[in-house]
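> Here is my input, please return the structure:
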Amino acid sequence: MLENSFIMVAIILIINIVYVSFFTIRMILTLKGQRYMAAAISTVEVVIYVVGLGLVLDNLNQIQNLVAYAVGYGLGVIVGMKIEDKLALGYITVNVITKEYDRDLPKVLRSQGYGVTSWAANGLEGDRMALQILTPRKFELKLYQQIKEQDPKAFIIAYEPKTIHGGFWVKNVRRGKLFNGQR
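All right, here's what the predicted structure looks like:
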């Protein structure tokens, strides 16, 4: 079966897409502190890597195998990123600055389960309301949509917090009470 060069190229391409996808997910899990899951994935990842690289090294005289390996690597990065987007691991903190005091954006967001802290702020063009919102990443796009519905001109900055400690919201996350099981 490996005598057919098209089949060989396809196998190398698929192996490398899978390998690099695993690599990407493992790196993200490592950065998020999920050591044991990252270690388990790395075990599978290294087996896939050795098989794929072995196929290429055994057939170095066929340039299409090397090209398939390189293309598979690039596609694997894209596939891994797409998988990570779907998994949406972790939390994000979103800072919002709005001049819409008359709209009760904090109350609306709190009623939907978001952790919101708000305060008065002052910008170049006058008084503003600043909000800091904590949410699981899987609800990130929904949060942006809700903010833009309330204030299309809101200034939004998002980042991933390294540590979260204390507050009502963290307690409710641990109890599984936020967002009523929505996805």
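
> CA only for contacts and neighbour counts going forward, please
Will do.

> Tell me where the chain has helices.
Using DSSP state H, the helices of the chain run over 5-31, 35-58, 63-87, 105-111, 140-150, 167-175.

> Can you list the buried residues in the longest strand that the chain contains?
Criterion DSSP state E: the longest strand present in the chain is strand 126-136. Going by neighbour count (16 or more other C-alpha atoms under 10 Å), the buried part of strand 126-136 is 128, 129, 130, 131, 132, 133, 134, 135, 136.

> Give me the neighbour count for the nearest residue to residue 128 once chain neighbours are set aside.
The spatial neighbour of residue 128 that comes closest, neighbours along the chain excluded (C-alpha to C-alpha, 6 or more residues apart in numbering), is residue 99 at 4.5 Å. By other C-alpha atoms under 10 Å, the residues close to residue 99 number 20.

> Let's compare: structure for the following, please.
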Amino acid sequence: MEQFFMEQFGISDTLFTYLVLPLIIFIARLADVSLATMRIMFVMTGKRKIAPLFGFFEALIWLLAIGQIIQNIDSPLSYLAYAGGFAGGTYIGMYIEEKLALGRVVVRVITQTAATDLIEYLNKKDIRYTNIDAEDNDGKANILFSVIKREDLREYIDTIKTFNPRAFYTVESVKKVSDEELAVESGRAFPLRFWTFTRR
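This next block holds a predicted model:
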């Protein structure tokens, strides 16, 4: 690679060692770690067709980066570029994953007041839910389960905070939904709602 840059671009050996090589390694690590983050996301959401493709390019780019380090093992800048690319790739991968917001999540909301407003919101958005009367340390409570698209999560959390700022909620990723095929065939996600259970 060094000879290629010297012949094609007239880059000196010193410039290649201290600038071009670290930059190549940094960009390679930036790319392969970003792909790794995306691959894990697709694996977690059950995307079997696209995840192996990301894995292929991830491994290919990683071999390129590590190969250049081995060939220039005496260059400390190569190690710094490798570590810096890993850190940057982790950040970029997380940013892309957050922006894509693929898949669905389970949101559990526990509140001491009736979840009427939240249920109305879920009905309006045609989101499936289950509402359960329960008890916690402070007495009677409502537990509201719902499965929503990740792209709608921020709006739903804002709605929860508006409805009851003291409400406790948890969010977990969902790999597969049992009737997702039915939802796709019907032309919209989750056209039916969960039954609402109320304990007397």
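
> Can you give me the TM-score here?
Once superposed, the chains reach a TM-score of 0.86 (TM-score structural alignment, normalised by the length of the first structure), with 177 aligned residues with a C-alpha RMSD of 2.2 Å.

> circling back to that earlier point, which of the buried residues of strand 126-136 of the first structure sits closest to residue 93 of the first structure?
Looking at these and their distance to residue 93 of the first structure, the nearest is residue 134, at 4.6 Å (C-alpha to C-alpha).

> Could you check how far the counterpart of that closest one in the second structure is from residue 65 of the second structure?
Residue pairing (TM-score structural alignment): residue 134 of the first structure is matched to residue 147 of the second structure. Using C-alpha to C-alpha, to the nearest Å, we find residue 147 of the second structure at a distance of 41 Å from residue 65 of the second structure.

> Residue 85 of the second structure too?
10 Å.

> any residues in contact with both of those two?
25, 28, 29 (C-alpha atoms under 8 Å, 6 or more residues apart in numbering).

> Which part of the second structure matches stretch 77-91 of the first structure?
With TM-score structural alignment applied, stretch 77-91 of the first structure matches the range 90-104 in the second structure.

> So what touches that stretch?
Residues from elsewhere that reach stretch 90-104 of the second structure (C-alpha under 8 Å, 6+ apart): 30, 33-38, 41, 45, 147-151, 173-175.

> Spatially nearest residue to the equivalent of residue 38 of the first structure over in the second structure (excluding sequence neighbours)?
Under the alignment (TM-score structural alignment), residue 38 of the first structure maps onto residue 51 of the second structure. Using C-alpha to C-alpha, 6+ apart and skipping residues adjacent in sequence, the residue nearest residue 51 of the second structure is residue 39, 5.0 Å away.

> In the first structure, what sits opposite the one you found in the alignment?
That one, residue 39 of the second structure, aligns with residue 26 by TM-score structural alignment.

> Then residue 69 of the second structure?
In the first structure, the residue matched to residue 69 of the second structure (TM-score structural alignment) is residue 56.

> Could I get the contacting residues of that match?
12, 65, 66, 69.

> do that again at 10 Å, thanks
Applying C-alpha atoms under 10 Å, 6 or more residues apart in numbering, we find residue 56 of the first structure in contact with 8, 9, 12, 50, 62, 63, 64, 65, 66, 67, 68, 69.

> Burial check on residue 124 of the first structure, number of neighbours?
The tally of other residues near residue 124 of the first structure (other C-alpha under 10 Å) stands at 6.

> do residue 162 of the first structure as well
Residue 162 of the first structure has 11 neighbouring residues, counting by other C-alpha under 10 Å.

> now swap in residue 1 of the first structure and tell me
Applying other C-alpha under 10 Å, I find that residue 1 of the first structure has 6 neighbouring residues.

> That one touches residue 7, doesn't it?
Yes. At 7.3 Å, residue 1 of the first structure counts as touching residue 7 under the criterion of C-alpha atoms under 10 Å.

> most packed of the helices of the first structure?
Across the helices of the first structure, averaging neighbours per residue (mean count of other C-alpha atoms under 10 Å) puts helix 5-31 on top, at a mean of 20.
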